[in-house]
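K.L.:
Here you go, sequence then predicted model.
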Amino acid sequence: MFKTLKEEIKAIKLKDPAARSTIEIFLCYPGFYALIFHRVSHYLWNHGFKLWARINSNWGRFLTGIEIHPGATIGKRVFIDHGMGIVIGETAEVGDDVLIYQGVILGGTTTNKGKRHPTIGKGVIIGAGAKVMGNITVGDYSKIGTGAVVLKDVPPNCTCVGVPGRIVKREGEPIKEVDLEHGNLPDPVSDVIKQLFELHYETDKQIKVLYEQHDLCLVDYVDGIEEELDETTL
């Protein structure tokens, strides 16, 4: 237990530049407290004390603003940054070294029992306000952009952004370092709009050229008619 807490404090220091000391993390980080509450609730849940597990979970939600169902499986060195409004459902599975920002929902899309919440691979980053819904899998070292709504599987080493979530593949080795520059995430919708503007600009240029050629042809045609009229008059 103490080894796990030590690993989680170390992970927070690595992922949060605002963390200045161990005592500050222990006293002031709601995400850290939420995971402690969840470890206890999960233990009670797995040993048949489901009501007590839910009661403990509700106390954790009251104190931290983070709701994690006791049945959810949370890996090691998970960091919940700020955390207010996070909801993690009963059958959700979160891998090791995952970074989750405030407002994230790992929710279900069916009322049937069984696996109905997402599986998050190791090293995944989930941006603020993102919604990952249903029995889907987010592959290892992928990133979910801020405000994305993910309804389909995301392969490993990918970035998913937008509503609904769109995958932008990333080549190369798995992401080993945490990249917090969410403003640099690719935006395929913006790229398409930019392409449409460029196409519109090129189309306008071509139409302008056609108008100019049409005017020249019209001038030549009028000049030809005037010359024929002059010859006829003579």
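P.N.:
Sure thing, it's come through.
K.L.:
switch to C-alpha atoms for all contacts and neighbour counts from now on
P.N.:
Fine.
K.L.:
in this protein, which spans are helices?
P.N.:
2-15, 22-28, 30-46, 50-64, 188-233 (DSSP state H).
K.L.:
Leaving out chain neighbours, which residue sits closest to residue 65?
P.N.:
Spatially, and ignoring its direct neighbours in sequence, residue 65 is nearest to residue 84 (4.9 Å; Cα to Cα, 6 or more residues apart in numbering).
K.L.:
returning to what we had before: most tightly surrounded among the helices of the chain?
P.N.:
Most buried of the helices of the chain by mean neighbour count (mean count of other Cα atoms under 10 Å) is helix 30-46; its value is a mean of 20.
K.L.:
Pull up the gap between the residue nearest to residue 65 and residue 60, please.
P.N.:
Distance of residue 84 to residue 60, computed by Cα to Cα, to the nearest Å: 12 Å.
K.L.:
Find residues that contact each of those two.
P.N.:
residue 66 (Cα atoms under 8 Å, 6 or more residues apart in numbering).
K.L.:
I'd like to know which of the helices of the chain is closest to residue 71.
P.N.:
With Cα to Cα as the measure, helix 30-46 is the member of the helices of the chain nearest residue 71 (6.0 Å).
K.L.:
neighbouring contacts of that closest one?
P.N.:
For helix 30-46, using Cα under 8 Å, 6+ apart, the contacting residues are 8-9, 25-26, 50, 52-54, 56-57, 60-61, 63-64, 66, 68-73, 79-83.
K.L.:
this is the other structure I want to compare:
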Amino acid sequence: MFDFFKTLKRDVEVVFERDPAARSVWEVVLCYPGFHAVLGHRIAHFFYRHRLYLLARLISHISRFLTGIEIHPGAKIGKGLFIDHGSGVVIGETTEIGDNVTLYQGVTLGGTGKQKGKRHPTIGDNVVISAGAKVLGSFVVVSGSKIGAGSVVLK
């Protein structure tokens, strides 16, 4: 449980590091849909890991309804994910995201087919994926990468 709160603390800190408009912790906690989506995901992922799939999906669905950001509860997300202007962000089930990653609006981390198993990208640490980028398929985006706005990345 301590790790959960430590991770949430990092999720709040990262907003201040990357968004000069952030004024207070209360503003982030109450008014940042990207933070709300990550918080909702962390709760949903807990239930997903404990095989309570329906509850996990329900929490994920409510989070998507409230934020406009869709994160499958099976996705594995490191500390410090920052989703800025998150409308339309989609993160698929087998996606893995490292620490200190930034996603902008309209980013899709998706699959390219209907096969079972690993079908979504693995994103390294300290990656920035700009607005509207589509990263599709099962491959690794190495740590420190920057993907430009509107890019389509398939390999």
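P.N.:
On my side now, so go ahead. Here the structure is a predicted model, which means the values were calculated and not measured.
K.L.:
Can you lay out the helices of the first structure as TSV showing distance to residue 137 of the first structure?
P.N.:
Output for the helices of the first structure, formatted as TSV (distance: least, Cα to Cα, whole Å):
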stretch	distance to residue 137 of the first structure
helix 2-15	23
helix 22-28	30
helix 30-46	22
helix 50-64	25
helix 188-233	21
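K.L.:
So which of the ones you listed is nearest residue 119 of the first structure?
P.N.:
Taking Cα to Cα, helix 30-46 is the member of the helices of the first structure nearest to residue 119 of the first structure, at 16.9 Å.
K.L.:
what span of the second structure lines up against the closest one?
P.N.:
Mapped onto the second structure using TM-score structural alignment, helix 30-46 of the first structure spans residues 33-49.
K.L.:
what's the mean distance for that stretch versus the first structure?
P.N.:
Compared with the first structure after fitting, stretch 33-49 of the second structure has a mean deviation of 0.6 Å; criterion: mean Cα distance after the TM-score superposition for the first structure.
K.L.:
any idea how far residue 56 of the first structure is from residue 123 of the first structure?
P.N.:
For residue 56 of the first structure relative to residue 123 of the first structure (Cα to Cα), the value is 28 Å.
K.L.:
now do residue 63 of the first structure
P.N.:
27 Å.
K.L.:
so residue 126 of the second structure touches residue 103, yeah?
P.N.:
No - counting by Cα atoms under 8 Å, residue 126 of the second structure sits too far from residue 103 to count as a contact (10.7 Å).
K.L.:
Neighbour count for those two, which is higher?
P.N.:
residue 103 (24 against 19; other Cα atoms under 10 Å).
K.L.:
Could you find the counterpart of the more buried one in the first structure?
P.N.:
Match for residue 103 of the second structure (TM-score structural alignment): residue 100.
K.L.:
tell me the contacts of its match?
P.N.:
Residues in contact with residue 100 of the first structure, defined by Cα under 8 Å, 6+ apart, are 78-81, 83, 125-128.
K.L.:
now swap in residue 29 of the second structure and tell me
P.N.:
Neighbours of residue 29 of the second structure in contact, by Cα under 8 Å, 6+ apart: 12, 35-36.
K.L.:
just these now: which is nearest residue 138 of the second structure?
P.N.:
residue 35 (26.0 Å).
K.L.:
can you tell me how far that closest one sits from residue 26 of the second structure?
P.N.:
Distance of residue 35 of the second structure to residue 26 of the second structure, given as Cα to Cα: 12 Å.
K.L.:
Map residue 117 of the second structure onto the first structure.
P.N.:
Checking TM-score structural alignment: residue 117 of the second structure goes with residue 114.
K.L.:
Quick check: closest non-adjacent residue to that match.
P.N.:
Using Cα to Cα, 6+ apart, the nearest residue to residue 114 of the first structure is residue 91, at 7.6 Å.
K.L.:
ok, the one you found to residue 110 of the first structure distance?
P.N.:
Applying Cα to Cα to residue 91 of the first structure and residue 110 of the first structure gives a distance of 12 Å.
K.L.:
Ok, residue 79 of the first structure next?
P.N.:
Look at residue 79 of the first structure and residue 110 of the first structure: by Cα to Cα, they are 28 Å apart.
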